[in-house]
Structures are given as C-alpha cells and as structure tokens.
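**Q** show me how the following folds:
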Amino acid sequence: MHHIDPALLNTWTPRLLSVLRIVSAFLLLQHGSTKLLGVPHIAYFDNLQVFSLFGIAGIIELTGGVLLLIGCFTRAVAFVLSGELAAVYFIGHAPQGAFFSPMLNEGESAVLYCFIFLYLAAAGGGQWSVDAARKSGG
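**A** The predicted structure is shown next:
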C-alpha cells in the first residue's frame, strides 16, 4: 500500500473540495438557467410559469447555483439544495417506477447532486470560496 504524504493531502484536499463545489454548482446552475432564462434552450420549459413546481425549482437552482459557485453561505445553501434534489428524485423520478434503480427512472443525477450537496453542507466550500476568504479576513 502506498503512503500519501500528509502535507500533500492537507494542501490539495481543500482545493479539490472547492473544485467539486464549483463544477457541481456550474452544472446545477444550468438546470435553473434553462428553466428561467431559456439558456440553454430546452423546449420542454417553454412558457414555464415561475410559480409552478418547475419554476420554484428553477429559482432554487439558479440562486443556489450562483451562491454555491462562488462559495457564499456554502453549508446552508448546499443543505437546501440537497433537500431540493431529494424532492426532485422522490417527486419526479421515483414515481416512474424502479424506486431503487435511478438508472431506470432517470434519477441518477438527482441522487448524485443530492449527496454531493449533502457532503458540501457538512464539509463547507473549500479553500477557494467566499466563505474561506471571509473566515481568513481577506
């Protein structure tokens, strides 16, 4: 078994946590922007009502995605997003059948997002975040 230098882990773990946060936020942000702004365009969301279930999800995804992207209020935002993605799975995917098989009900991304955001709620935003900058005073 190979030994990994603890100094290397201490240096890169918080940075890679930030990379996970940034990439996940960027991908989620597109779910919100497609629903509310039409970018990227998906015809299914044409004429979406803002106060519909999809509209509210879009607001949460767009707002939460931006905050998570910059790492601002990461723990609270990630917790809310984790709950939203759990709801997405149980409302939108599980009823399609194959409750315990997200691959069959097309809910894989919702499950992954849910648990990534739950992890970020516990771990924070990492070294490259507004939260970290505020904590360090700079």
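**Q** okay, CA-based contacts and neighbour counts for the rest of this
**A** Fine.
**Q** now the helices for the chain?
**A** 6-36, 53-70, 74-88, 102-105, 108-123, 130-136 (DSSP state H).
**Q** can you add distance to Ala94 and give those helices back as CSV?
**A** Below are the helices of the chain laid out as CSV (distance: least, CA to CA, whole Å):
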stretch, distance to Ala94
helix 6-36, 19
helix 53-70, 16
helix 74-88, 9
helix 102-105, 6
helix 108-123, 11
helix 130-136, 35
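**Q** wait, which of those helices is closest to Asn47?
**A** helix 6-36 (9.3 Å; CA to CA).
**Q** and the closest one, what does it pack against?
**A** Helix 6-36 sits against helix 53-70, helix 108-123, with contacts defined as 3 or more CA pairs under 8 Å, 6 or more residues apart in numbering; DSSP states H and E.
**Q** let's compare: structure for the following, please.
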Amino acid sequence: MNVDRLGGPVLSLFRIVVGLLFAFHGMASLFGVFGGSHGSGGHSIAVGTWPGWYAALIQLICGALVLIGLLTRPAAILASGSMAYAYFTVHVEKGIIPLQNGGEPAAMFCWAFLLIAVFGPGVWAVDSLVSRSRSAVTARTADPRPETATTA
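**A** I've put the predicted structure just below:
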C-alpha cells in the first residue's frame, strides 16, 4: 500500500469533519439547535451580540466553506484566528491549561484550522476541482505544437 497516495484523501476527510463540526457549533449558537451553544441551555445567541453572535457567524460560514473546500485557506485562517481570539479572551482568564479552563475545543479548532490553512484542502475539494480545471484550460491554450501551414 502506497501511504503517499492516502495523503490527499485523508487530508480531505480531516477537512470535511473539522468543517462540519465547526459549522454545527455555529448553527447551535445561532439557532439553538443540536443542544444549543455552550451555557445557553439550547437558546440562540441574540443577533448582533458581541462577540458571541459574530463568532457563531464566523463558525457557520467558515465551517461551511472549509467543509466543501471552497476558499479553504482564507476560511481556515479566519477560523483559526477566531478560535485563538476566543481562547485568549475567554478561556485563559480561568487558567492557562485548556483542560482546566474549558478551552480544549477552541485550542483544537485553532490548531486544526491552522493545519488546513498550511496544507490546503486535499484532493476532494471545490478549490482542487477549480485548480484542476484551470490547469487543463491553461494546458490546452498553451499547446506547444506549432501551427501547420497548408499550401495550395
């Protein structure tokens, strides 16, 4: 078995799962579904509440983009940064160690999205499909074969 062959699909599966979980977290906070956001008892966050509502919107949008692999790197950078912000503004006040301050999800999402931003979306992504399409068009338009002249 060629382990190198598994890299793209495994990275894609990792990206899909992380994006789905992040989007679910955003939906839980925005709409009060799936058990609601942390500490809300199944209720949604009031529209426009800083920073929770905006964080949930980032979670939903970036999670969905990462899930399908569209604009993956920018979405992953924004998601990673938002989780770093959450960790250092909400959780670190309760202690530096994530296990003690309840910041494990924020820390894990932060590092997972950083990995996705660095390594890209994998082979099963809209970004990869677009890239392959562009490469095929470029290859066709840059055909190195010279024109053949016809003489009458």
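**Q** overlay them and tell me the TM-score.
**A** TM-score of the superposed chains, computed with TM-score structural alignment, normalised by the length of the first structure, equals 0.88; 130 aligned residues with a CA RMSD of 1.6 Å.
**Q** returning to that earlier point: which of the helices and strands packed on helix 6-36 of the first structure sits most buried?
**A** Sort those by mean neighbour count, taking mean count of other CA atoms under 10 Å, and helix 53-70 sits at the top with a mean of 21.
**Q** how close does Ala123 of the first structure sit to Thr74 of the first structure?
**A** 9 Å (CA to CA, to the nearest Å).
**Q** for the aligned partner of Asn105 of the first structure in the second structure, list the residues it contacts.
**A** Aligning on TM-score structural alignment places Asn105 of the first structure opposite Asn101 in the second structure. Residues near Asn101 of the second structure by CA atoms under 8 Å, 6 or more residues apart in numbering: His91, Val92, Glu93, Lys94, Gly95.
**Q** residue in the first structure matching the first one?
**A** The pairwise alignment with the first structure assigns His91 of the second structure to His93, based on TM-score structural alignment.
**Q** ok, that match - how many residues close by?
**A** Counted with other CA atoms under 10 Å, residues neighbouring His93 of the first structure total 22.
**Q** mind listing what it touches?
**A** So His93 of the first structure contacts Phe99, Pro102, Asn105, Glu106, Gly107 (CA under 8 Å, 6+ apart).
**Q** most neighbours among the residues you listed, which one?
**A** Most surrounded of the contacts of His93 of the first structure: other CA under 10 Å gives Gly107, at 22 neighbours.
**Q** now that residue. Nearest residue, chain neighbours left out?
**A** His93 (5.4 Å; CA to CA, 6 or more residues apart in numbering).
**Q** off-centre distance for stretch 80-99 of the first structure?
**A** Stretch 80-99 of the first structure sits 14 Å away from the centroid of its parent chain (CA atoms, centre = their mean, to the nearest Å).
**Q** nearest to Phe45 of the first structure, out of the helices of the first structure?
**A** So among these, helix 6-36 is nearest, using CA to CA, at 5.6 Å.
**Q** gap between that closest one and the chain center?
**A** 9 Å.
**Q** for stretch 109-123 of the second structure, same thing?
**A** Chain-centre distance of stretch 109-123 of the second structure: 7 Å, with CA atoms, centre = their mean.
**Q** so how far is Ala117 of the second structure from the aligned partner of Trp128 of the first structure in the second structure?
**A** The alignment partner of Trp128 of the first structure in the second structure, by TM-score structural alignment, is Trp124. Per CA to CA, Trp124 of the second structure is found 15 Å from Ala117 of the second structure.
**Q** ok, now Gln59 of the second structure?
**A** In terms of CA to CA, Gln59 of the second structure sits 15 Å off from Ala117 of the second structure.
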